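A.B. asks: My questions concern the predicted model and sequence given below.
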Amino acid sequence: MKVMAVVAAGVVLAAVAVGYTVHAADRPAPETAPGAIAPGLHVRTADGTVSGTSLSCHRFYAAGDAAVCLAAKPGFPPKTTATVLGRDLTTRHEVEFGGTPNRARVSPSGRMVSWTVFVSGDSYTASGFSTRTGILDTRTGYLVKNMESIQLYLDGRRHHAPDVNFWGVTFAADDNRFYATVATGGRTYLVEGDMAAWTARTLRANAECPSLSPDGTRIAFKKRVLPGADDPWRLHVLDLATLRETPLAETRSVDDQAAWLDDRTLAYALPGPDVWKVPADGSGAPELLAADASSPSMAP
């Protein structure tokens, strides 16, 4: 298979991980699901397929002209394949790497794709868990194999530590700015990143799995409100202009990267699994959106 070269594109990475391959879309196409990704809500159903398609994914997300499907591969150690698809469900890229699928996002244009996998442990509360987060520029083929090489600034100072972990990327409309979670020193932080400069700076502590609103003004995130508890997180929304946060009406613990249905409403999965929705301004009450489902994504 043809291996795509990593394009420098003016971005210098300090280190890269091994074990990843990117396959170009001009190779013989694998079997693809029939139909296309229609506008509207898509979820992972009880049988593991994405609603409206026959794609089999553990995590799915669609935006712009692209979608990403994370699928676990059988065997040990665990491996994952990230398949980047067009809206017509033709395969554009494939990336294979170690780990268990956890998070997936596509930028509003469809150009930038990100994924997170667990490489040890099976939950955020697992002892010694570790993540690997990658980013692919589908236009150039530029692949960040592991975000841990980024220049991280913690409270304005350059930060180096062996325990740094990133997860849960969400992209802005310019395909350059992004937000993510970083964990280091026993704390989690919301970071704002710059792809071209390959830097990230912390914005606030105690924020995980960010999701940028369609209008680019707010971030939904899960906040740890009960340290040490089995169900510790509550959904909040952060106003980026004022850094004022609003707790949402969902009081159950949400261990998910919420998805915006529009500028007013968020969707998320709860154990069951079921997909629920709640207003993003703290009003109202949670409503069941899709039973026996997870991994919500609103395709435009």
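C.D. replies: Structure's in. What do you need?
A.B. asks: For the rest of this, base every contact and every neighbour count on C-alpha atoms.
C.D. replies: Will do.
A.B. asks: so Ala267 touches Val275, yeah?
C.D. replies: Yes - between Ala267 and Val275 there is a contact under CA atoms under 8 Å: 6.6 Å.
A.B. asks: what sits in contact with each of the two?
C.D. replies: 289, 296 (CA atoms under 8 Å, 6 or more residues apart in numbering).
A.B. asks: who has more neighbours, these two?
C.D. replies: Set Ala267 next to Val275 and count neighbours by other CA atoms under 10 Å: Ala267 wins out with 28 against 22.
A.B. asks: give me every residue that touches the more buried one.
C.D. replies: Going by CA under 8 Å, 6+ apart, Ala267 touches 258-261, 275-278, 289, 296.
A.B. asks: Try it again at 10 Å.
C.D. replies: Ala267 makes contact with 41, 256-261, 275-280, 286-290, 294-298 under the criterion CA atoms under 10 Å, 6 or more residues apart in numbering.
A.B. asks: hold the first one in mind and look at this next one:
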Amino acid sequence: MTPLRRRLLILVTAVLLLAGLGTGVVLRAADRANQANQPQPGGPAVSAGKLTLEQKDRLTFLNAAAGPHRRAVASVPSTDPGGGRIAASLKCARFYAAAGTGICLQSVPGVLKQSNRALLLDANLRTLRTFPLAGNPSRARVSPSGRFVAWTVFVSGESYSSAFFSTRTSVLDTRTMRLTPSLEAFSVVLDGKRYRAADINFWGVTFASDDDTFYATLNTANRTYLVRGSLSRRTVTTLIENVECPSLSPDGTRVVFKKRVPSGVSLWREYVLDLGTLRETPLAERHSVDDQAVWLDNDTVAYALPAEGKVGSSDLWSVPADGTGTPRRLIAGASSPAPQ
């Protein structure tokens, strides 16, 4: 055999081996995906059905249970959250809804890279507008009236515990369809003085009922602040440090938030802040909560925690907002709650 033929034979053999290896990897990945899409014994009962965001006394969320409806928008009666759930065909990475308006953040796999987008939804979960996202979905909120929608994405980094990450938070007026691509365009007042910096990040918007006031997290110089903002004046003002992912109570007097606590790893504890006195109350949940909690009513908050023994899944838990009581599992295999 000539040297040229020997080299060609080696090349062809290598290509065939790599092709076989690649096929094996793809098949194993497909097998894992198929397993994830199979209902698990003892899991929650999920059935396909029609959902509307105008149904009263329902709790809408993303189904995180394994099976064909994984990541689908689902709904259960508020009085029976552990019962059988109805799942729509729409699937999201993050979801929220209020007053018949919904927002769905999606990550759609592509040949070269995934495509991230935000879907503005009507009460029947039909897409009204689609907006490209600059990064991976993180947070989503709708104002109590349904007029304003906000979302946060990771432009770099994969979580708030990453050493280096940056976010982009956008706000959409659903009446005029005017989009504010980034809250970084707003003027910042920090400790009573105008503030500018290249490292400013915002995330975790929550809206008041006046369709102007909002609260969010501002991060700069390795510090996080709760800010109160005005959409009409395009300004934000810092209120207190070490507040992340605030969520405003229905009566507008308190925010529940995650507070970073001293530890060798990134840990957050859930607190409620009285906006009148700035007094903080730790909640009974002792696990680290990396979520933007939701108020089920003026007395109870809900949040997602990783499901024990189920990689990539989560459960919804609830706890009294006054620091008493004990946490209880609200819905197994669920995330992104939105009470109707």
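C.D. replies: Here it is on my side, so go on. Given the structure is predicted, the values throughout are model-derived calculations rather than measurements.
A.B. asks: Any quick ChimeraX command for the buried ones out of the contacts of Ala267 of structure 1?
C.D. replies: In ChimeraX, this line selects whichever of the contacts of Ala267 of structure 1 come out buried by 16 or more other CA atoms under 10 Å:
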select :41,256,257,258,259,260,261,275,276,277,278,279,280,286,289,290,294,295,296,297,298
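A.B. asks: Which ones among the contacts of Ala267 of structure 1 lie within strands?
C.D. replies: Of those, the ones assigned to strands by DSSP state E are 41, 259-260, 275-279, 287-290, 294-298.
A.B. asks: residues in structure 2 matched by stretch 286-296 of structure 1, start to end?
C.D. replies: Aligned by TM-score structural alignment, stretch 286-296 of structure 1 falls on residues 327-337 of structure 2.
A.B. asks: oh sorry, the question was meant for stretch 118-136 of structure 1
C.D. replies: Here stretch 118-136 of structure 1 aligns to structure 2 at residues 154-172, judged by TM-score structural alignment.
A.B. asks: What count of nearby residues applies to the counterpart of Ala82 of structure 1 in structure 2?
C.D. replies: Mapped onto structure 2 by TM-score structural alignment, Ala82 of structure 1 lines up with Ala118. Neighbour count for Ala118 of structure 2, taken as other CA under 10 Å: 24.
A.B. asks: outside of the strand or helix carrying Ala118 of structure 2, which residues touch it?
C.D. replies: Taking DSSP states H and E as the definition, Ala118 of structure 2 sits inside strand 115-121. The contact list for strand 115-121 of structure 2 (CA under 10 Å, 6+ apart) reads 53, 92-95, 97, 100-109, 125-137, 140, 149-151, 153, 172, 174.
A.B. asks: Got a quick PyMOL command for the buried subset of those?
C.D. replies: PyMOL command restricting those to the buried ones, with burial defined by 16+ other CA under 10 Å:
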select buried, resi 53+92+93+94+95+97+100+101+102+103+104+105+106+107+125+127+133+134+135+136+137+140+149+150+151+153+172+174
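A.B. asks: which stretches of the stretch 201-340 of structure 2 form helices?
C.D. replies: Using DSSP state H, counting those that start in this stretch, the stretch 201-340 of structure 2 contains no helices.
A.B. asks: Let me see the contact set for the closest residue in space to Met112 of structure 1 that isn't next to it in sequence.
C.D. replies: Leaving aside its sequence neighbours, Met112 of structure 1 sits nearest to Asp137 (CA to CA, 6 or more residues apart in numbering; 4.8 Å). Taking CA under 10 Å, 6+ apart, we find Asp137 of structure 1 in contact with 7, 107, 110-114, 143-144, 175.
A.B. asks: Can you tell me the element the residue nearest the centre of structure 1 falls in?
C.D. replies: Structure 1 has Ala104 as the residue nearest its centroid, 3.5 Å off, counting by CA atoms, centre = their mean. Taking DSSP H and E as the criterion, Ala104 of structure 1 maps to strand 100-106.
A.B. asks: Find me the equivalent region of that strand in structure 2.
C.D. replies: Under TM-score structural alignment, strand 100-106 of structure 1 corresponds to residues 136-142 of structure 2.
A.B. asks: cool, and stretch 164-178 of structure 1?
C.D. replies: Aligned using TM-score structural alignment, stretch 164-178 of structure 1 spans residues 200-214 in structure 2.
A.B. asks: what's the spacing between the match of stretch 118-136 of structure 1 and its chain's center?
C.D. replies: Stretch 154-172 of structure 2 sits 12 Å away from the centroid of its parent chain (CA atoms, centre = their mean, to the nearest Å).
A.B. asks: can you count the residues close to Gly284 of structure 1?
C.D. replies: By the criterion of other CA under 10 Å, Gly284 of structure 1 has 12 neighbours.
A.B. asks: wait, it sits on Leu248?
C.D. replies: Yes - using CA atoms under 10 Å, Gly284 of structure 1 is in contact with Leu248, at 8.8 Å.
A.B. asks: intersection of neighbour lists for those two?
C.D. replies: What both Gly284 of structure 1 and Leu248 touch, as defined by CA under 10 Å, 6+ apart, is the set Val278.
A.B. asks: Name the helix or strand for Arg28 of structure 2, please.
C.D. replies: helix 3-36.
A.B. asks: Find me the equivalent region of that helix in structure 1.
C.D. replies: Against structure 1, helix 3-36 of structure 2 falls on no residues (TM-score structural alignment).
A.B. asks: now for the helix or strand just after that helix, which elements pack on it?
C.D. replies: Downstream of helix 3-36 of structure 2, the first helix or strand assigned by DSSP H and E is strand 46-48. Judged by 3 or more CA pairs under 10 Å, 6 or more residues apart in numbering; DSSP states H and E, the packing partners of strand 46-48 of structure 2 are strand 72-77, strand 85-91.
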